[in-house]
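Student: I need the structure of the sequence given here:
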Amino acid sequence: MRNKIIGLLFLVMSVLLIVACSSKSNDDSKADDSSEGGETETGTETGGELKIAVSAQPPSLDAHISSSSASLDIGRMIFETLMTLNEDHQSVPMLAESIEESEDGKTYTFKLREGIKFHNGEEMIAEDVEASMNRWLENSPRALLLLDHANFEAKDKYVVELTLEKRVSDVLDIMAGQGQFAAIMPKEQIDTATPEGVSEIIGTGPFKYEDWRQDQYVHLVKFDDYQSRDEEPSGYAGRKEALVDDLYYYFVPDSSTRVAGLQTGEYDIAEQIPQDSYERLEEMDGVQTHVYYFGTLNMFYNKKEGIMSDPKMRQAVNIALNMDEIMLASYANENLFKVDHNYMNPDSVGWASDAGKDFYNQNDIEKAKELLAESGYNGEKVRLLTTRDYDDYYSAAVVVQEQLEQIGMNVDLEVFDLATLYDNRAEPDRWEMFFGGVGYNTSPSQLLAINPTYPGWTEDPRITELLAEMGASTSQEEAKQHWDELHEFLWAEYLPASILGHYTNIIAVSDKVENLTIFQATVPWNTRKAK
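Tutor: Purely as a prediction, here's the structure:
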């Protein structure tokens, strides 16, 4: 109303404007009185604390050396990576501004975002990225296996170059992987790190490390100098805002205590909820349940020695299986699992495949008996290893034993604690099949089922050939074609493992928590708690 307007119209509009401004001022005053932390640029109220109950204390918060889910979930708030995953499970830049690939696919040049601050106030530059990524290459099992002889080198203050011995088409997917992830830390922390880890926990994320009280909690606080990307939030990518001042991760091993604390308001979020609590949680007032797919339940075959080294035996077993019965027995509620043949995440835009689905969940008893006869099976004992430490493993094993006995197999269920199961599966003369859950990977080359060093010992020239062709591909489309071909081969002929189905994790959340993202885990940035 700064323009000059004469007459009655001016007077009327002036009065209306004064009234409107007065009303808005009163509303803003009330909002300020109720807010402890102020507002973001978008007007979202901030402040307060968010308390998350988790099942275990992390062995370390050094992302380069720890693969535990507790380390990952907390570390993701503190550290960031050059590449990360969007909601379609595709690798996209985070700390990288742009990426250039050489024509031969052996060199990647990363232009870094400028002005990114570490939690110690120092700017992130290329020498920090070089040191961090080369340490990750030395410590990450998947990097050691898939990126042998790779090297990162600082070329300018904000430019880092990755050189590879050969083209690796999924190198950016590998870098965006979440287990023992490629966190960027200050160079001085990398230089002084010991085998036990870095001396200080310093990253570039929206929250910074404040305190760790052993057997109690890890406390993170809002990083005021955090520099967010501008893109819309998507998975772990895009815009991040710390909308609470304090973030606590409480270590609460007992699941019933986690749930009870959620009901009393002691915790705002309870993670790792057992499946048998799902229906009770669904009926609780003031609590929301979030279910997300996390990985595959697998039955691995011993291909190194014994009767399961014969592909016909593996095919006979797989054809006999009724996956619906197995998964329902393991997870009790159809909302908690998916019967699907994919070795990869079925929601992965780049890697989900229809190939091989005709060989999944056949439950064909007569055909299984025919293949068993063709293999020459003569009643030999088949040792099926499982554990009661994970109820789903044990329940699946009991059902599989029953189903295989229907086709005439002599199945011996051997039940161990988890540590002993791991010891036994490492020895090829001690088992024929074992059960295991495996979290999702960012690309097929990282799958344990086709890793020749993983128990089961997958060795086949066709698999090696197709993996090499995937790695040498010049586009995602070409790599996907080779993966479809390999996926078909794994189901139709080789069968390193039978994918029984896809399992979920359950998170329970107070209805006071707003805008929480669930993407393979709890993502508390962009999240606030109602007053």
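Student: all contacts plus neighbour counts: C-alpha atoms, from now on.
Tutor: Noted.
Student: Let me see the contact set for Asp417.
Tutor: Thr387, Arg388, Asp389 (C-alpha atoms under 8 Å, 6 or more residues apart in numbering).
Student: Apply 6 Å and report the result again.
Tutor: Thr387 (C-alpha atoms under 6 Å, 6 or more residues apart in numbering).
Student: any idea how far it lies from Asp391?
Tutor: Separation of Asp417 from Asp391 (C-alpha to C-alpha, to the nearest Å): 12 Å.
Student: now swap in Leu516 and tell me
Tutor: Leu516 is 29 Å from Asp391, by C-alpha to C-alpha.
Student: repeat for Met83
Tutor: Relative to Asp391, and taking C-alpha to C-alpha, Met83 is found at 35 Å.
Student: Would you pull up how far stretch 156-163 lies from the middle of the chain?
Tutor: 27 Å (C-alpha atoms, centre = their mean, to the nearest Å).
Student: What of stretch 226-236?
Tutor: Taking C-alpha atoms, centre = their mean, one finds stretch 226-236 lying 18 Å from the centre of the chain it belongs to.
Student: To check against the first, give me the structure of this:
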Amino acid sequence: SGPFRFLRDEWNPGQRAVWARNDAYVPRQEPVDGLAGGRAPKTERIEWTIITDPATAANAMVTGEQDYWEYPLHDLLPLLRRSRDLVVQQRLTEGTYAICRFNHLHPPFDNVGVRRAVAMAVDQRDYMRAVAGNEKDGWETCEGVFTCGTALANEAGSEVLKVRSIERAKAALREAGYAGQKVVLVAPGDYPQINAISMVTADLLQRLGMNLELVSTDWGTLVQRRASKEPVERGGWSMIHTTSSGQTLTLPVFHLFLRTNGPNAWFGWPQDAEIERLRAAWLDAADAGEAKRIAEALNRRAMEVLPYIPLGFYWQPSAWRRNVTGVFRAPVTAFWNMGKA
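Tutor: So this is what the prediction gives:
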């Protein structure tokens, strides 16, 4: 029903996906406006090619084999910018927020004390530099659960993320009764940004003296494995990382990582009745002041029970050939209104 049709017969999982223009689609007769406005399909086909090696992807952009790179590696941005045939710009309107997710069903992270000990060792700056390096204005810390710079953003109770001490975290780990249980951290080797933040956590856990098993796999396998509720001995997992647009973390009503409704929560399945109560209360807030007070209570409670650890956010530029026309800013990558000269 949208501007493009998915061509299932041309889909090769992990390698290629193709969409064709939907000739039956009638766009609004108005300018495109992010995800709204006139979504006119101006090209016959959209072909996604999955290139797992960033250097190969960069070369494909420079030589003209590919037209658009959604998430170029920050280390390769200088190379791309040197090409007169390429545009490198911040197309996404929101920062990309990174998180570390615990599996709350099994040891050791069914123990809130262990979760808090790990959080005490986290320094968001290490994670963001691992992704974006020292790129000017490339990243920021954000030590709360709501998108920084938005109405509900706050750091009430976020002191646990300001400790940034391996030694204090080790002491907290001992006090929590950590008994050497295996921690299976699954990292996607073919997803450079998420892999980079996963490696920071792997190093942190080793410095804490935790019994780490690092599983390097591809993103598709990680997505399948994270659905498993089995213990690690039967193919389960302990920790994963992911990223999300800042737009998805602005309000409790659609903040997936903040849901703590047990078996119905996002992967990791945290359960906390107080967060769920506060979320429902926010929906009934009488005014903006009450909504902000509830948001502060939500942040405070989230930092107590830690359904996940916020790791900061970075700005993710995109790259495209100069003959690609109609590129517009949006919270996610969309290809309507775009064509080739």
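Student: Who has more neighbours out of Met83 and Asp391 of structure 1?
Tutor: Met83 (25 against 16; other C-alpha atoms under 10 Å).
Student: how about the strands in the stretch 201-341 of structure 2?
Tutor: Assigned by DSSP state E, counting those that start in this stretch, the strands in the stretch 201-341 of structure 2 fall at 211-217, 239-245, 308-314, 318-321, 324-325, 339-340.
Student: Pick the most buried one from these.
Tutor: Most buried of the strands of the stretch 201-341 of structure 2, by mean neighbour count (mean count of other C-alpha atoms under 10 Å): strand 308-314, with a mean of 26.
Student: Check the mean deviation of that one from structure 1.
Tutor: Compared with structure 1 after the fit, strand 308-314 of structure 2 shows a mean deviation of 1.9 Å (mean C-alpha distance after the TM-score superposition for structure 1).
Student: Who are the packing partners of that strand?
Tutor: Strand 308-314 of structure 2 sits against strand 96-102, strand 139-140, with contacts defined as 3 or more C-alpha pairs under 6 Å, 6 or more residues apart in numbering; DSSP states H and E.
Student: Pull up the aligned stretch in structure 1 for the first one.
Tutor: Residues 295-301 of structure 1 are matched to strand 96-102 of structure 2 when aligned by TM-score structural alignment.
Student: superposed on structure 2, where does the matching stretch end up, distance-wise?
Tutor: Stretch 295-301 of structure 1 sits 1.9 Å off on average (mean C-alpha distance after the TM-score superposition for structure 1).
Student: circling back: pipe the strands of the stretch 201-341 of structure 2 into TSV and attach distance to Leu251 of structure 2 per row.
Tutor: Listed next are the strands of the stretch 201-341 of structure 2 as TSV, based on distance: least, C-alpha to C-alpha, whole Å:
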stretch	distance to Leu251 of structure 2
strand 211-217	32
strand 239-245	12
strand 308-314	15
strand 318-321	26
strand 324-325	34
strand 339-340	34
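Student: closest one to Glu65 of structure 2 among these?
Tutor: strand 318-321 (10.0 Å; C-alpha to C-alpha).
Student: thinking again about what came up before, hey, what's in contact with both of Asp417 and Asp391 of structure 1?
Tutor: Looking at what touches both Asp417 of structure 1 and Asp391 (by C-alpha under 6 Å, 6+ apart), there is no common residue.
Student: So which residues of structure 2 form helices?
Tutor: 54-63, 77-81, 112-121, 124-132, 166-175, 192-208, 219-225, 273-283, 288-305 (DSSP state H).
Student: now the aligned partner of His482 of structure 1 in structure 2: how far from Ala196 of structure 2?
Tutor: Matched to structure 2 by TM-score structural alignment, His482 of structure 1 sits across from Ile294. The spacing between Ile294 of structure 2 and Ala196 of structure 2, counted by C-alpha to C-alpha, is 34 Å.
Student: I appreciate the help and will end here.
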